[in-house]
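>>> Please find the sequence and the predicted model below.
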Amino acid sequence: MNTPSASILPQPKQGLFSKSFLGFLATQFLGAFNDNMFRWLVASYVMIEVQTLFGNGTGKYNSAVLSTGAILFTLPYIIFASYAGYLSDRFSKRAVTVWCKVAEIVIMAAGVVALWFGDIYLLMFVVMLMGTQSALFSPAKLGIIPELVPAEKISAANGVVGLTTIIAIVMGTTAGYALHAMIKEDRFATLWIPAVALMGAAIAGWLCSLLITQLSSANSSRTFPMNPFKETFRDLQLLAKDRPILRVSLGIAFFWTLATLAQMNIDSYAKELLKLEATEIGLLMALLSMGVGLGSILAGYWSGDRVELGIVPLGAMVMAICSILLCFTGESIFWTSTMLFLLGLGGGLFSVPLSSFLQHRSPPASLGSILAAGNFITFAGTIVISLIFPVMCITLQLSPKPIFLLAGLGTIPVALYVIFLIPSASIRFFVWLLSHTIYRVKVKGHENLPETGGALLVANHVSWLDGILLLMTSSRPIRMLAYADYVENKKVGWLARIFDVIPIKSDSGPKELLKSLKTANQAIKDGELVCIFAEGQITRTGQLQPFQRGMMRIVQGTGAPVVPIYLEGLWGSVFSYERGKFFWKMPRRWPYPISILFGKPLHDADNAEQVRQAVQELGVEAVEETGNKQRNLPQLFVRQCKRAKWKMKVTESSGTELTGGKLLSSVLLFKSLFSKGIFAADEKRIGVLLPPGVGGVIANTALAMMGKVAVNLNYTLSDDVMDFCIQEAGIQQVITSRKFLEKKPMNINTQFIYLEDLKEQISGIGKLIAATQAYVFPSFVVDFLHGLKSIQPEDLLTIIFTSGSTGNPKGVMLSHKNISSNIRAINQSVHISQKDVLLGVLPFFHSFGFTGTFWLAMGTEASAVYHYNPLDSRTVGKLSEKYQTTILFATPTFLRSYLKRCTPEQFATLELVILGAEKMPVEMAATFEEKFGIVPCEGYGTTELSPVVSVNIPASRCGDSHQSSMKLGTIGKPLPGIAVKIINPDSGEMLGIDQEGLLLVKGSNVMQGYLNQPEKTAELIVDGWYNTGDIAKIDNEGFVTITGRQSRFSKIGGEMVPHIRIEAELAKIVEDPDSDEPDILVAVTAVPHKTKGERIVVAHKPLKKPIEEILNDLAATGLPNLWLPSRDSFFEVSEIPVLGTGKLDLKQLKELALKQFGE
């Protein structure tokens, strides 16, 4: 045996549709077609000649003829095995293929001559020559596949090759019988037909072989085997050294042995039991072959981008069952045909994974030798069965039925042995098969999983099914880490042992824990894949939990990469904690779509936070992909209204109350009116000037269903600023109501469309049509009638103008995907159900109101109660008590008012209070909990982020008090599918735990951009990351804390001084506990200073405390002296300037300060 020398030229691997692979496919198809056409033409001819020679009987010698033909065709595979392996390794497999096709032309010419003379011995000799050609071609034919296609396409390629081969066998067998039928009457007159067919197929195969791309030899230094038998013995030794490859080769040999037996037995079965003619026998052969073809394609499809050996036991069991049943089908052609087809199906499932494994795992330089040795074993088996078959038929006088029975019984131990050898792969595949009836799994980035060597896989943990899903999507075995309680459990422990799960004994002290980590570390050193769910528990909110720091010990000193993995879509499945429980719930969809993303390997990760960041960013990509396939907002609205058809869906303080059915009917009516001459087709942007309530819901939803862009205008702005927004957005018409304009008169340059006027145009027929769609038609019909499926995720849904706290309002363009991804993430985190009633007080021109109190209620099972004035605390309290509201979205300013004016009874049913837009004082949370029994949760977002980024979640909503999802003083953890990071504002370097820096956000919630301001958009969104302008830090549990805003810092004496921190302390000092007003009393800003750069100044309303006392109290808080304003830096104003949203008007505040201090 020569030492293999590597190929010099890189192999030009291409896809399944490349010219090279298609050329090879056609070449092997024509070769298999010609083989079988000639063999069965000769077999039919010889059987007739033998019957003539020995007398026309029942064909008792047919089995002997078939066995002889099979032996002659397969004997060269044994005799020339070493030469075939030599040719495949020593020369380019393309060259071997081309010259074998040339040899086929010569042999077919000899076959035509033999047919002319009608000499059965000469014909049998040509059959042997054809077998020799096939034997020499076989290793090159099998070995060329890994050189033409990438590794992840080998299974699919083998499936396609298997299918086309079977088609060729069917066509060749049928053609062989047909050609014999043509020439048996007058051989000399009709010989030109088989001559053209045989020579034509051979020449066409040679021409197709020329399409194969040039390939280099695998082992150019290999010498010619002078002693073929000794060389074959060495090849067999080489094969035997690799036990998995040896077992696979034996499996392939078993398949071909069984196939040979079935092929010979079918002929006897059809003639003796079913009394079929030769052409009809060809149809039975065709059914068997078609089954093999379909099984081959299924095996390739089920294998995906890997080699899946778990399919093999399924194929073996199908073969065993069908072979046994063929003994009991009687004379029924239907059941015989069915069983033969299924027998072939099982054969395809059995053989393709084995062939793929052999090609994938064998060393390229010795692949020819291994394949030649495999062929030796395979065809030794076929010769043995060819010798045994006539003995069974003639000597033992067994009919075809018991032969099939024996074949089936013999296959059962093979199937059991395969399961014994690869229990994990078998279980993995059977679970995959079952799960694919429940789930539809899409895998991306599988190429990032190392093909060889050790690696640590780190994934998020969403459900009980996560581990099994990873096992079944990997082409390599994975050793999972799991708590010892599960591994040692009697019910599932056996399964854990099969998959060689590494138990973690975290409760048994640090020594046992270190022992588990060392076991995992050694497994990686040994070249195994190890997977850990680093969160240590299944998420109860969908949010990514903190990673266990000790996990990095697993890869320490191994040099192995860490592969991040993100499982998306499992939230909401039966095995997740969605709806507050595991298992006992109906799945929302069938099959349930799941995505598994393998990220790029991390070769230099040195801490758990880096890995967690990679998993979090992978989650953004996963949600981005799945979001494009989710139902859009109008579709969600239709379905939620139909679910709440007879239940209150929306109401308001005026008393108007609509069920889901009535709301959908109303929206469809107004959509119809809007479409009839009010809004032109090219009028895309429509203004909306309505308070939060039923009218606002109907107008916004109808516009969304029309594919229009709703622009909710901020009615707290001046007419000039509102005109600026209208002109900026290109709005021609604004939907409003006369009642609203009576309360809030304004003079703006636009045309008003009044809801009251439209309502008068509604006809009885229109009501009937809308009601029929809302109450009778299924959701998909409504989708079709209104073209809802044509609305794309990237289509613009709304333009929301920012509050303009630092300048003119900017139009933020938000798409359907932006808003829908945000409400899905909120829903996933806080477990919204049909029992929830949302108290909506935020206006729809506010992003928090548009997403949180409008679309969140319309796109989920919750209902909503609206009131137009968030500061009307008494009415808000009464509505909450009347409708037993459970969720409230508000700002700290509004909450302060409710804290003072609402009674505990009015908020008794509240379960979730989320605050945004301003920093929530910790003292407010404590006071609110003391009065109402519920802790308000601070969240964070910006208009540009649709708006929610992160939120604290109380234990009552995450279902597990041990899983930390709330920490006062922070803005919570990022929502699922949203990634955050902290960078150095100057260098852009990513910062670590508890380091303050600039907060960047990435996700499907990031806006499309600023209206008419591409430069500003490009400045703030870089590579998908949005620069919030806020200064923040992330702790070791993943909670984010906002420490200030970049624009609200002053640089004094080289140090950054935060205005917000000073402002918060002053607010506590000057607060009047007896006051019933939620007004802001102080605000901090800065003005230029000649020597220090900037000077801190404080605007304040009339105060009860003197300035000196305030300064003393401020110094006592522990703030640095540099941060303390001087006595002359305070100035009194009548009102602190605020925007309609309750935020400080920083622009006006700055102007007041500059005017006061004149610097």
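Received it, and whenever you're ready, just let me know what you need.
>>> only C-alpha atoms for contact and neighbour calcs from this point on.
Noted.
>>> which residues does residue 288 contact?
Neighbour list for residue 288: 340, 341, 342, 343, 344, 345 [criterion: CA atoms under 8 Å, 6 or more residues apart in numbering].
>>> now do 10 Å
Residue 288 sits next to 166, 170, 259, 262-263, 266, 282, 337-345, 347 when contact means CA atoms under 10 Å, 6 or more residues apart in numbering.
>>> what's the answer for residue 1037, then?
The contact partners of residue 1037, taken as CA under 10 Å, 6+ apart, are 544, 545, 546, 547, 548, 609, 964, 965, 967, 972, 973, 993.
>>> looking at it, the first one is touching residue 612, isn't it?
If I follow you right, that is residue 544. Yes. Residue 544 lies in contact with residue 612 (CA atoms under 10 Å); the separation is 8.5 Å.
>>> hey, what's in contact with both of the two?
Common contacts of residue 544 and residue 612, defined by CA under 10 Å, 6+ apart, comprise 460, 535, 1038.
>>> Give me the three-state assignment for the second one.
The reference is to residue 535. Counting by DSSP: H, G, I helix; E, B strand; the rest coil, the backbone at residue 535 sits in coil.
>>> what about the closest residue to it other than its chain neighbours, which SS state?
Nearest non-adjacent residue to residue 535, counting by CA to CA, 6 or more residues apart in numbering: residue 547, 4.7 Å away. Counting by three-state DSSP, the backbone at residue 547 sits in coil.
>>> Residue 547: how many residues sit nearby?
As a burial measure, residue 547 scores 21 neighbours (other CA atoms under 10 Å).
>>> Distance check, it against residue 492.
According to CA to CA, to the nearest Å, residue 547 and residue 492 sit 26 Å apart.
>>> again with residue 551
Distance of residue 551 to residue 492, computed by CA to CA: 24 Å.
>>> now swap in residue 274 and tell me
50 Å.
>>> Kindly report the same for residue 375.
From residue 375 to residue 492 the distance is 41 Å (CA to CA).
>>> Quick one: neighbours of residue 421, just the number.
Neighbour tally, residue 421, other CA under 10 Å: 13.
>>> Repeat that for the one 3 residues further on.
Residues lying near residue 424 (other CA under 10 Å) number 23.
>>> what sits against it?
Counted by CA under 10 Å, 6+ apart, residue 424 has contacts 309-310, 430, 471-472, 477-478, 495-500.
>>> can you pull out the helices in the stretch 1-150 of the chain?
19-54, 62-79, 81-90, 93-117, 120-143, 145-148 (DSSP state H, counting those that start in this stretch).
>>> then this one, side by side with the first:
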Amino acid sequence: MIVQQTQNAFNDKAAQFILVPLGGAIAFSVESWATIMIALPFVLFAPLAGWLSDRFSKRDVMLGAAIAQLLILLWLCASIHIRSMELALCGFFALAVQSAFFSPAKIGINKELVGSKHLGFAAGIQQMMAMLAILSGQIAAGIIYDQRYKALGETPEVAWQAAFPPLVVLAALAVPAIFMAWVVPRTPAQGAEKLHGGILIQHFKHLGDLWRDAPLRQASFGVAFFWGFATFINLWSVKLAKVLTEGQGGFGTLSSWFMAAATLGMALGFGVASFLLRKRIELGWVPLAGVAMTVTALIFALQDPTGSLRLLSAAEISFHAVLKAALSPISGSFLWGLASLAFFAALFLAPLNAWMQDRYPPNQRGELQSAVNLQDCLIGIIAAAFVEGLVLIADMTGVETVLGYRIQLAIAGVGCGLITWFIIRLLPGHFVRVIGLSILRIFYRIRPVGAEHIPEKGGVLLLPSHVSWADAFFITAASPRPVRFVMDAIYMEKPAIRWFCTLFETVPIDLGKPREAMRTAAAALQKGDLVCLFPEGRLTRTGTLLPLKRGFEIIARQAKAPIVPAWLDGAWGSIFSFEGNRYFRKRPHRIPYGLAISFGEPIEPRDASISLIRHGILKASSAAVEARLKGWKRPEPRAVQANGYQLGQINALPRRQAIARLSDDPEIDALPSVATFTKLFKVKLHHRDQASPQDHCWVGGSKLRHSILALPPTQGAVPFYDFSPDALDPIDPPGWIHCPCLAVDGIIVAMSFPDPPKISPSCSHQPGSKPGTYGHLLPGFDFSEKDGITTLHGPAAGPDGLQLPHPLFVDDLGFVGPRQDPETESPGDSA
């Protein structure tokens, strides 16, 4: 489909740029008429073109358009052969009619071929290839015609001879385009309305259908502005080239180069847009591109559009002369300015086009696209008349010709600014978000994992872990859909926060009125939004998953919305997390810093429970670690790599500091992931001959336990991470903090650690340990239970999983310890 529409655009534009300089050579002004003739069929036949694309397979419409183009190009060849510009213009008009019927089919078929997920990327590629086809058609036609015209003698009589052979070649090129249209997959017809006379005059009905949908109406106005602006720049460039060459030799070459600069910039803009929209359609690029268009147009208006070109006579203008001038510091700035203006214009259009294609109802896709085309062409005609009016005013007032064209561009720049201001007011949240996320991506490399688990449409309740103050930004950057976050309404009392939350359509809830809060969140889901609620209700200061609060089950059931659990891997370590026992007041580990946001498999609302959601979040954490290992080239076994990374995701062993061990401790020698941890997180591992409270913290087994117990009492609180078989047997030597830990088959699965400090008296307590347990299960493990045996899963657990020794299990708070026997007297006895 892309190749076929590219060939169609090439033929169209090449034919135009043969007829335009031909008209100049025989003193028949074509450029203004050409603009009107291109736009008029979209006005006259818009309803019929839309009906055709909905009533029949869009692939069949494309095939018919390809056949029609071949016949019309043969008509043009005959017209030039008999030297009739009137008949040639009829053929030119017929090409525009063919385009009017081709356009809704080629645009409408995008979603039918690729769906919503890749629509932004596909639309950007389609527009980029169309622009490249236009560019190559302009350059080839203008330059070939000029070279033939000069070689034959530059007289009106030979102008016809210069035009005929290139048109014959275009007719030949139209033949393979028919075959390409034939092999496009045949999509089903979407409409059922039969042909009747009223369809021919349903312009305002279709426009009414378009305008009744307020977001579609506003987006269509933005698209119309682009085409009006593009028409202005197109006609402005051609007229400027005509002034510089006085319409004689070199006109085709110079106008082709001006248009080539604009078209190449536009093609590059569409290419960049397809990359930016590859994950989701982001409307925030529209106002940002509008700002860039405004600034570029106003700066561009200050540039001299002639430069060294002004020093060339009409006879000297050639491909090589213009290329040399384009590389000069004088005129080169003009051509680069033209390309930059077109680049930002394409970035302005692409998100709007993709968003509208996604929003069209399937059975009206052709009709609504034709209504958009009609609107675009009406604006194009107005823009062409506007240019002619400005030229007339300049002539009447005696303004120097080139200065007049610079004033025209300045007026266009002011128009861009006014439209952009309106769009920013209309889409402030999108505008701020795209700027914020662009800045965020400078400092963070955010990798989404399992994004396909988020349904493309409908309400979805997202339940992620809550690790840092920037989690909302990280999730927004990773999500394929816009996210609305739930926030306690008490924070909305502050004007700055209220403005920010209103901007991003935050869902405010009153935690003092739980029933009303749940109804508010459910209403947002019923609207079809992706709503994010942090089920822990607070930031973790341990790095592990905190107990989940109830309420989300009722919200999901009321809204009948699926639940997607999620894990923010790597957020522990961001300056916005509590890693290092403080927020913000620490330097980044690296820039850019890598994060993986893992989205788990959807859970049906009827199945929602705290236990199931907790398992879903833990499973997402293991998927995130698995994704992080991809691309690593380290010597350690995969399980050891994963386990060493997991050790850095909790508030236990410190990053970028030092830890100590005994030189001949066999239980630590059996844990290779400790050494991997030190390499991954820039930790110094000191080997000591005996225990000493001078070191920051210690890791060890039975030998270290005995060494510490033999020491005299000391001041301080040095953590001792105990991996010995007797770790659950508590010891309490003065100056030391005993932290039981568990390793199974050389893989560390759980660790206790000192309770993290509170940042304020009102902060809730978050324990780093629990009596009678080995501490928290490390992030990156999920687990299952069968016949009383708990099996851990995740990259560190290996393909077959890692069984915990009986009777160990993972409790509801995430601590690993022995299952309580009702007949035992204490956890210690049970152990």
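Thanks, I have the structure now. In this text, all values refer to a predicted model and were calculated from it rather than measured experimentally.
>>> Just the TM-score for the two chains, thanks.
Overlay of the two chains. TM-score (TM-score structural alignment, normalised by the length of the second structure): 0.89; 785 aligned residues with a CA RMSD of 2.7 Å.
>>> still on that earlier bit, any idea which of the contacts of residue 1037 of the first structure is the one closest to residue 623 of the first structure?
Nearest to residue 623 of the first structure among these: residue 544, at 13.5 Å, using CA to CA.
>>> looking at this, that closest one is in a strand?
No. Residue 544 of the first structure sits outside any strand when classified using three-state DSSP, being coil.
>>> give me the number of residues near it?
Residue 544 of the first structure has 26 neighbours, counted by other CA under 10 Å.
>>> closest to residue 643 of the first structure out of the helices of the stretch 1-150 of the first structure?
For residue 643 of the first structure, the closest of the helices of the stretch 1-150 of the first structure is helix 19-54, at 52.2 Å, according to CA to CA.
>>> Mind giving me the packing neighbours of that closest one?
Helix 19-54 of the first structure sits against helix 62-79, helix 93-117, helix 120-143, helix 145-148, helix 154-183, helix 192-209, with contacts defined as 3 or more CA pairs under 10 Å, 6 or more residues apart in numbering; DSSP states H and E.
>>> quick one: it to helix 154-183, angle?
Interaxial angle, helix 19-54 of the first structure versus helix 154-183 (axes from the mean of the first three to the mean of the last three CA atoms, to 10 degrees): 40 degrees.
>>> how about helix 19-54 of the first structure: buried residues?
Of the residues in helix 19-54 of the first structure, 20-51 count as buried by neighbour count, 16 or more other CA atoms under 10 Å.
>>> need the next SSE after the longest strand anywhere in the first structure, C-terminal direction.
In the first structure, assigned by DSSP state E, the strand with the most residues is strand 1025-1034. Per DSSP states H and E, the first helix or strand lying C-terminal to strand 1025-1034 of the first structure is strand 1040-1045.
>>> Show me what that following strand is packed up against.
strand 937-941, strand 973-974, strand 978-983, strand 997-1003, strand 1025-1034, strand 1055-1058, helix 1059-1070.
>>> which residues touch that strand?
Outside strand 1040-1045 of the first structure, the residues that touch it by CA under 10 Å, 6+ apart are 919, 939-940, 950-952, 967-974, 980-982, 994, 996-999, 1028-1035, 1057-1061.
>>> Counting by contacts, list what whichever helix or strand comes after that strand packs against.
Using DSSP H and E, the helix or strand that follows strand 1040-1045 of the first structure in sequence is strand 1049-1052. The contact analysis (3+ CA pairs under 10 Å, 6+ apart) places strand 1049-1052 of the first structure against strand 1055-1058, helix 1059-1070, strand 1082-1089, strand 1093-1100.
>>> if we go to 8 Å?
Applying 3 or more CA pairs under 8 Å, 6 or more residues apart in numbering; DSSP states H and E, one finds that strand 1049-1052 of the first structure contacts strand 1055-1058, strand 1093-1100.
>>> Can I get the ones you listed in TSV including mean neighbour count?
Formatted as TSV, these follow (neighbours: other CA atoms under 10 Å):
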stretch	mean neighbour count
strand 1055-1058	17
strand 1093-1100	21
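>>> mind putting those in CSV, distance to residue 118 of the first structure included?
Shown next, in CSV, are those (distance: least, CA to CA, whole Å):
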stretch, distance to residue 118 of the first structure
strand 1055-1058, 103
strand 1093-1100, 110
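>>> Looking at the ones you listed, spot the one closest to residue 687 of the first structure.
Residue 687 of the first structure lies closest, by CA to CA, to one member of these: strand 1093-1100, at 36.0 Å.
>>> Onto which residues of the second structure does the closest one map?
The counterpart of strand 1093-1100 of the first structure in the second structure, using TM-score structural alignment, is absent.
>>> gap between the spatially most central residue of the first structure and residue 321 of the first structure?
Closest residue to the average C-alpha location of the first structure: residue 595 at 1.5 Å, with CA atoms, centre = their mean. Distance of residue 595 of the first structure to residue 321 of the first structure, computed by CA to CA: 35 Å.
>>> Equivalent analysis for residue 94 of the first structure, please.
As for residue 94 of the first structure, its distance to residue 321 of the first structure is 40 Å (criterion: CA to CA).
>>> More neighbours: those two, which one.
With neighbours defined as other CA under 10 Å, residue 94 of the first structure and residue 321 compare such that residue 94 has more, 23 against 20.
>>> which residues touch the more buried one?
Applying CA under 8 Å, 6+ apart, the residues near residue 94 of the first structure are 140, 144, 209, 212, 213, 214, 215.
>>> So the fifth one, which state does it fall into?
Of the three states, residue 213 of the first structure takes coil according to three-state DSSP.
>>> What span of the first structure is stretch 106-118 of the second structure aligned with?
Alignment note (TM-score structural alignment): stretch 106-118 of the second structure is matched to residues 141-153 of the first structure.
>>> For residue 510 of the first structure, which of the helices and strands packed on helix 19-54 of the first structure is the nearest?
Nearest to residue 510 of the first structure among those is helix 154-183; the distance by CA to CA comes to 44.9 Å.
>>> The closest one: how far from the chain's middle?
On the basis of CA atoms, centre = their mean, to the nearest Å, helix 154-183 of the first structure sits 38 Å off its chain's mean C-alpha point.
>>> buried sites along the helix or strand that that helix is followed by?
Using DSSP H and E, the helix or strand that follows helix 154-183 of the first structure in sequence is helix 187-190. Going by neighbour count (16+ other CA under 10 Å), the buried part of helix 187-190 of the first structure is residue 187.
>>> All set, thanks.
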